[in-house]
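>>> Pasted the sequence and its predicted model underneath.
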Amino acid sequence: MSTEIWTILSILKWSEKFLREKGVAAAKHGAECLLAFVLGCQRLDLYLRFDQPLTTTERAAYKKLLLRRASREPLQYITGEAWFMSEKFKVSLHTLIPRYDTEILAETVLRYLDQAELIVDIGAGSGILAVTFAKRGKKVLALDISPEALAVAKANAAAHQAVDKIEFICADLLAGVNIPPVRGVFLVSNPPYISPAEYAALEPEVREHEPRLALLAQNDGLEFYQKILAQSGAVSDLKGVFFEVGHRQAGAVAKLLQDRFQIPAQIVRDLGGKERVVYTLL
């Protein structure tokens, strides 16, 4: 960037072109989010301040973040925050970035929330699901094998005033977890479901930055569905199992659920018609 006067509008135009040339998707949105983050304002506020020049300090801070995004580091890891169900959450390199797919999972569980006293969030990550259910008054067990991920989940629970409803447990799925006897338990999980072949073809933002532990699964991506269902027999008064599923996995996961419970599983599609969630109510 030259020493000419850079306004918000001119720097955004330059940045969008720069990011697009680096192969970054949604270049305009990314440039706007990063600049709003540097300026401490909302992204839409930029449109009211197009003629405002940036200070040398602001330009230097913005350039540093822009270069990180150009290297294909995810926007959410750069800012340390992401949105889920219209709420802001902290994220880190130890947690997956929340996606719309998981909102379909949350919305599906919310439709039946009154049927369970306890929600067990298996693979809690940043705690987006645990917090979502806790804020609706449910007791939640948030399980994750990563202590670093659980630290982020605890911070999010505190930020959303949901700590008193969530118990955080470092565990490998359900192994060794003492689930209290209550009236109705839901098992909810967005487990790793990317097969090794699919993993190699992921975008750099995902493959090179998001935690491999939370993405990769063997057995054509079915490994963790199989393990969770094998462990589910230890849960007393189980009332439902809800899974987010990967591309083309819904049929296979539905069969796993039907074989386990002898009840036909239900499949939920997103607004684009893609199968995103498979669940069984007992």
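Nice, thanks for sending it over.
>>> For the rest of this, base every contact and every neighbour count on C-alpha atoms.
Will do.
>>> Pick out the residue nearest the middle of the protein.
Residue closest to the average C-alpha location in the chain (CA atoms, centre = their mean): Pro98, at 2.3 Å.
>>> helix or strand for Asp121, which one?
In the assignment (DSSP states H and E), Asp121 maps to strand 118-122.
>>> who does that strand touch, helix- and strand-wise?
Using 3 or more CA pairs under 8 Å, 6 or more residues apart in numbering; DSSP states H and E as the contact test, the elements touching strand 118-122 are helix 128-134, strand 139-144, strand 185-189.
>>> Looking at the ones you listed, which is nearest to Arg72?
Nearest to Arg72, of all the helices and strands packed on strand 118-122, is helix 128-134, at 24.0 Å by CA to CA.
>>> what packs against the closest one?
Judged by 3+ CA pairs under 8 Å, 6+ apart, helix 128-134 is in contact with helix 100-111, strand 118-122, strand 139-144, helix 147-159, strand 166-170.
>>> at 7 Å instead, please
strand 139-144 (3 or more CA pairs under 7 Å, 6 or more residues apart in numbering; DSSP states H and E).
>>> one more structure, for comparison:
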Amino acid sequence: MAESWTVRALLTWARDWLANKGVESPRLDAELLLAHALSCSRTKLYVDFDKPLSTAELARVKPLLKRRGQREPVAYILGVREFYGRPFRVRPGVFIPRPETELLVQLAVEAVRPESRVLDLCAGSGAVGVTIAAELPEARVDLVETSPEAAATARENAEALAPGRVRVFAGDLFAALPEQVRYEAVVANPPYVPEKDRARLAPEIVAHEPHQALFAEEGGLAVIRRIVAGAGDWLVPGGFLGVEIDPSLVPQVRDLCARAGFTNVRIVKDLAGLDRHVVGTLS
């Protein structure tokens, strides 16, 4: 890096450097990291485009760029990921919520009454369940997450974004729940990537995100199978089931839902046109 840098020059250099490291969105990532280092918005960067950066400011941004160059996800570097318009805390060891999962929230919110009880399994950072609670201020939402670290993060997000209306339990799916109750909806973004697909995933995912939140045995079906089979014992008649899946699993998951007593089963595509969510109603 040169002796004197403006915002413009640093963003240009960082974009090219990150691109050479194989980063998919080098300009956006450079802007996010510099804005974070300067404690300002991305818009402010362009207002101050020709402003010289101090030695202290350069010292703050350099380690952030280095981490991104090593393909660490931006969300871990910043400690936050936006989901459904809200900031969710994330940290290493906690699955980073994806934009396609926002559709699962929308489907659930449209399917239930405002005062419903909702169960979110494989909750990770709490993005799905906490967002449902924030969107439905009268709803009561329970979250279950197997990782104690992720469960702790989900509690932080719940207190920040839907205080007093979300309970978080650490444990294995339905067994983690303290009492038998009936929910109007059960939603889940479980691990569903088949192990054979590991090689096609980006280094940001394989080298940094928790594998137990990504990969599942039985070709990606292991956790989904347990959720679908057990959901009927926890749903009210006519209750909503929504599960995010890998597109390759559509026939198997549709069959699992039918055998578990769900009707009106349909597959919902994400914004990329991929089969991403299976939804159904308990008969």
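Right, received. Where do you want to start? The shown structure was predicted, so the numbers you read here are calculated from the model rather than taken from an experiment.
>>> Name the surrounding residues that touch stretch 219-229 of structure 2.
Stretch 219-229 of structure 2 is contacted by residues 190-195, 216, 256-257, 260 when judged by CA atoms under 7 Å, 6 or more residues apart in numbering.
>>> and with 8 Å instead?
Stretch 219-229 of structure 2 is contacted from outside by 173, 190-196, 216, 243, 246, 249, 253, 256-257, 260, using CA atoms under 8 Å, 6 or more residues apart in numbering.
>>> can you name the two of those that are farthest apart?
It's Lys196 and Ala260 that sit farthest apart of the contacts of stretch 219-229 of structure 2, by CA to CA, at 27.3 Å.
>>> if you count what's nearby, which of these two comes out ahead?
Ala260 (16 against 11; other CA atoms under 10 Å).
>>> my guess is the more buried one contacts Leu241, does it?
No - applying CA atoms under 8 Å as the test, Ala260 of structure 2 and Leu241 come out as separate, 11.2 Å apart.
>>> circling back to that earlier point, nearest to Cys122 of structure 2, of the contacts of stretch 219-229 of structure 2?
Closest to Cys122 of structure 2, out of all of the contacts of stretch 219-229 of structure 2 and judged by CA to CA, is Pro190, at 5.3 Å.
>>> what's the neighbour count on the residue lying closest to Ser236 of structure 1 once chain neighbours are set aside?
Closest residue to Ser236 of structure 1 apart from its sequence neighbours, by CA to CA, 6 or more residues apart in numbering: Pro181 at 6.2 Å. Per other CA under 10 Å, the neighbour tally for Pro181 of structure 1 reads 13.
>>> go on, the one 4 residues further on?
Here the number of neighbours of Val185 of structure 1 (other CA under 10 Å) works out to 23.
>>> now swap in the one 5 residues further on and tell me
Asn190 of structure 1 is surrounded by 24 other residues when neighbours are defined as other CA under 10 Å.
>>> ditto for the one 5 residues further on
Ser195 of structure 1 is surrounded by 18 other residues when neighbours are defined as other CA under 10 Å.
>>> Just the residues contacting stretch 77-84 of structure 2, thanks.
By CA under 8 Å, 6+ apart, stretch 77-84 of structure 2 touches 33, 36, 64, 67-68, 75, 87-91, 96-99, 102, 127, 131.
>>> one more time with 7 Å, if that's ok
Contacts for stretch 77-84 of structure 2 (CA under 7 Å, 6+ apart): 64, 75, 87-91, 97, 99, 102, 127.
>>> which residues of the stretch 151-282 of structure 1 fall in strands?
166-170, 185-189, 238-244, 266-269, 275-281 (DSSP state E, counting those that start in this stretch).
>>> which of these sits most buried?
strand 185-189 (a mean of 24; mean count of other CA atoms under 10 Å).
>>> Could you name the helices and strands sitting against it?
Counting by 3+ CA pairs under 7 Å, 6+ apart, strand 185-189 of structure 1 packs on strand 118-122, strand 238-244.
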